[in-house]
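S.K.: Provided below for reference: sequence and predicted model.
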Amino acid sequence: MKTFILGRTKEEVQRLIPEKQIKTVKLGEARICVSRDGEDYFAFESHCPHRKADLSRGFLNGIQEIVCPLHEYRFNLKTGQVSNAQCPDLTLYKTELTEEGLKITVPVSM
C-alpha cells in the first residue's frame, strides 16, 4: 500500500474537492475518483465494475452513493456494495483528512 496526500491543508482540500463533485486524480499509476459529502471524503475506482463506465461522469445522491452514468447502478461509498443491481462491488480506498491534506491509500500494484 502507498499513501498519497492531496492538498496541503484542510481548506485547500475543500477547494480541490467541492461538495458532491467527483474529481479524477492520478496517484502514482492509479487513476481514481475522489468526492466528498460534508466532512466525509471518498476515494474509489474510476470505472464502474459492471460495464466500466467513467464514474467521474456519475453523481452522488443524497445517501452517500455514487450513481453510475450508464445504467444508474448505485454503490455505497462507505462499503462499496452495489445496492440496486447484480455486479461486483466498487473498490474503495482509505481516506483521512488531516491538517496536512487528504491522505489516500491505494495498493502499490495499481
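M.R.: The structure has been received and is ready for your questions.
S.K.: Could you use CA atoms for every contact and neighbour count after this?
M.R.: OK.
S.K.: contacting residues for the most centrally placed residue in the chain?
M.R.: Nearest residue to the geometric centre of the chain (C-alpha atoms, centre = their mean): Ala43, 2.7 Å. By C-alpha atoms under 8 Å, 6 or more residues apart in numbering, the residues touching Ala43 are Ile32, Cys33, Val34, Ser35, Leu92, Tyr93, Lys94, Thr95, Ile104.
S.K.: and here's the other structure:
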Amino acid sequence: MLKRLLGFFRSEPIRIEGSSKLPEGVAHKISVGDPVAGTGRDVLLVRLDGEVHAIDNQCPHAAAFIADGALVEGKFLVCPLHNYRFDPKTGNCVNASCRKARRYKTVEKDGNLELYV
C-alpha cells in the first residue's frame, strides 16, 4: 500500500520509442501498465499542432471508449457511443456537458516520448 501511495509522487515515465513517427491528426492507442496487477490501461497518443498529447481511452461519461484513428475535423477525439468530442490538448468535451477526459503528461525528446501515467 505504501509503495502504491509513493508511486503517485514519484512517477517514473514510460519511454515510447519513435514518437516522431506519430502522424499529425491521428490517435494511436497503446496499452501501458500491467493489467493483471490492475495497473493496465489504454492510452491514446495524438500529435496535434506538432505536440504529442496523451488521453485515457476510457470515456468519462460511461463505460465506453474514445475511438482511435483519424481525428474528427482534424482536431477532436470522439466517443462513438454518444458522439461526444474531446479536445486532446485539454481533455475538455466540446459539444456536450461531460467531464474532462483524463490527460497524461508527455515530454518528447530526441524523437522519443516520455509518458507519465
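M.R.: Arrived safely. In this text, all values refer to a predicted model and were calculated from it rather than measured experimentally.
S.K.: Of the contacts of Ala43 of structure 1, which is the nearest to Ile5 of structure 1?
M.R.: Within the contacts of Ala43 of structure 1, the smallest distance to Ile5 of structure 1 is 6.3 Å, found for Ile104 (C-alpha to C-alpha).
S.K.: aligned partner of the closest one in structure 2?
M.R.: Aligned by TM-score structural alignment, Ile104 of structure 1 pairs with Leu115 of structure 2.
S.K.: Repeat that for Arg36 of structure 1.
M.R.: By TM-score structural alignment, Arg36 of structure 1 lines up with Arg47 in structure 2.
S.K.: That match reaches His28, doesn't it?
M.R.: No: assessed by C-alpha atoms under 8 Å, Arg47 of structure 2 is found out of contact with His28, at 9.2 Å.
S.K.: From the contacts of Ala43 of structure 1, list the buried ones, please.
M.R.: Buried members of these, counted by 16 or more other C-alpha atoms under 10 Å: Ile32, Cys33, Val34, Ser35, Leu92, Tyr93, Thr95, Ile104.
S.K.: ok, the residue nearest to Arg31 of structure 1 when sequence neighbours are not counted - contacts?
M.R.: Nearest residue to Arg31 of structure 1 in three dimensions, chain neighbours excluded: Val25, at 5.7 Å (C-alpha to C-alpha, 6 or more residues apart in numbering). Val25 of structure 1 sits next to Arg31, Ile32, Cys33, Val34 when contact means C-alpha under 8 Å, 6+ apart.
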